[in-house]
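In: Whatever this is, show me its structure:
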Amino acid sequence: MKNILGINLIVLKSAPVFAKIAIVIYWFAALQYLYATMGGIFPHKIIREPVSTPAIPVAAIIGIGLILYAFGALKLFLAFKLSARKNWARIAVVIVSTLLAVFLIQGVIITVIIGPLPFFALLKGTYGLFAEVVAALLLLLPKSRGWFVPKRVSA
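Out: Purely as a prediction, here's the structure:
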């Protein structure tokens, strides 16, 4: 009988240690992203803003929320496929993590140069991204790469 979820736990037990660690880190990073998105869009307490701040249209908030949740669903899907030993998911995780790291570095540099925030205060809130980059680096190691790419049988 075929496993409907597509994760074979026996195969996952035989995975190299770095591949297991990378998969667990990516699962936690994806779940942390969704939790942070939920807290950012729907804050737990209502904050009164000064009258001088421009109001954001509700449609824009809903649109941004949907985009962020779709990205979170993509990250969860990639984490699920990593657990299922799909090589294309490993490559997609590396690409997504690289793009996020580039945007983070650019944003931090611009914010530190222009804004009054200190550098380490900005890094404090981005630990999920650092975990994601570490997971992507672990997925690039030769043992992890060899576990994801199936062995070719020569006839």
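
In: rest of the way, CA atoms for contacts and neighbours
Out: OK.

In: element containing residue 25, please.
Out: Assessed by DSSP states H and E, residue 25 sits inside helix 17-41.

In: Please name the residues that touch residue 70.
Out: With contact taken as CA atoms under 8 Å, 6 or more residues apart in numbering, residue 70 is in contact with no other residue.

In: buried set for the host helix or strand of it?
Out: Here residue 70, judged by DSSP H and E, is contained in helix 58-83. Within helix 58-83, the residues that count as buried by 16 or more other CA atoms under 10 Å are 65, 68-69, 72-73, 75-76, 78-83.

In: Past that helix, which element shows up next along the chain?
Out: Moving toward the C-terminus from helix 58-83, the next element (DSSP H and E) is helix 87-114.

In: Report the angle between the helix holding residue 25 and helix 87-114.
Out: If you take axes from the mean of the first three to the mean of the last three CA atoms, to 10 degrees, helix 17-41 sits at 50 degrees to helix 87-114.

In: I'd like the structure of this one too, to check against the first:
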Amino acid sequence: MGANLGINSIALKNGPVFVKIAIVIYWVASLQYLCVTIGGIFIMSEPISKPAIPFGAIIGVAEILITFGALKLFLAFKLLKRKNWARIVVVIVSALLAAFLIQGAINVTMATQHVFFDILKHNYGLFAEIVAASLLLLPQSRGWFEPKGTSA
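Out: From the prediction side, this is the model:
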């Protein structure tokens, strides 16, 4: 029972290099997202003379963002545990985030007349997630997520 609770580091060492890179990238992107989220919450809640955002709205947004960050860390942990469903969820979440980023960047570009690529260049964490999701889709990576009984 105790062996099942820990992460099998030997299996990760023997895994394909694309899987190792993807898991490390996704861990870093998830931690970066959570740190930026927590930092942004502190900035939004700075006491100022006339708050622009109601405190209740800040708390609500903070709860949603921190929950999403915890979900991303949970998925990163499950990637280490070789769960195929986590790989699929990471790909879906990354695709949705990319779609929202592109749509949001287009809207901001139209509203503020900023250059589209200037808006995109500040989203390193999202680009890292997309790269990790792409690496998880490679045929070499798929084999690492197969159950032990089905691998040839």
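
In: hang on, the earlier thing: quick one: which of the buried residues of helix 58-83 of structure 1 is nearest to residue 110 of structure 1?
Out: Of all the buried residues of helix 58-83 of structure 1, residue 110 of structure 1 sits closest to residue 68, with 22.3 Å by CA to CA.

In: corresponding residue for residue 131 of structure 2 in structure 1?
Out: For residue 131 of structure 2, the aligned residue in structure 1 is residue 134 (criterion: TM-score structural alignment).

In: Could you do residue 63 of structure 2 as well?
Out: Aligned partner of residue 63 of structure 2 by TM-score structural alignment: residue 66.

In: how about the buried residues of helix 58-83 of structure 1 in a markdown table, adding distance to residue 153 of structure 1?
Out: Formatted as a markdown table, the buried residues of helix 58-83 of structure 1 follow (distance: CA to CA, whole Å):
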| residue | distance to residue 153 of structure 1 |
| --- | --- |
| 65 | 47 |
| 68 | 42 |
| 69 | 41 |
| 72 | 37 |
| 73 | 35 |
| 75 | 32 |
| 76 | 32 |
| 78 | 27 |
| 79 | 28 |
| 80 | 27 |
| 81 | 23 |
| 82 | 23 |
| 83 | 23 |
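
In: and which of the residues you listed is nearest residue 143 of structure 1?
Out: residue 82 (14.8 Å).

In: where does the closest residue in space to the closest one that isn't next to it in sequence sit relative to residue 131 of structure 1, distance-wise?
Out: Once flanking residues are discounted, residue 82 of structure 1 sits nearest to residue 89: 5.7 Å by CA to CA, 6 or more residues apart in numbering. Noted for residue 89 of structure 1: a distance of 17 Å to residue 131 of structure 1, by CA to CA, to the nearest Å.
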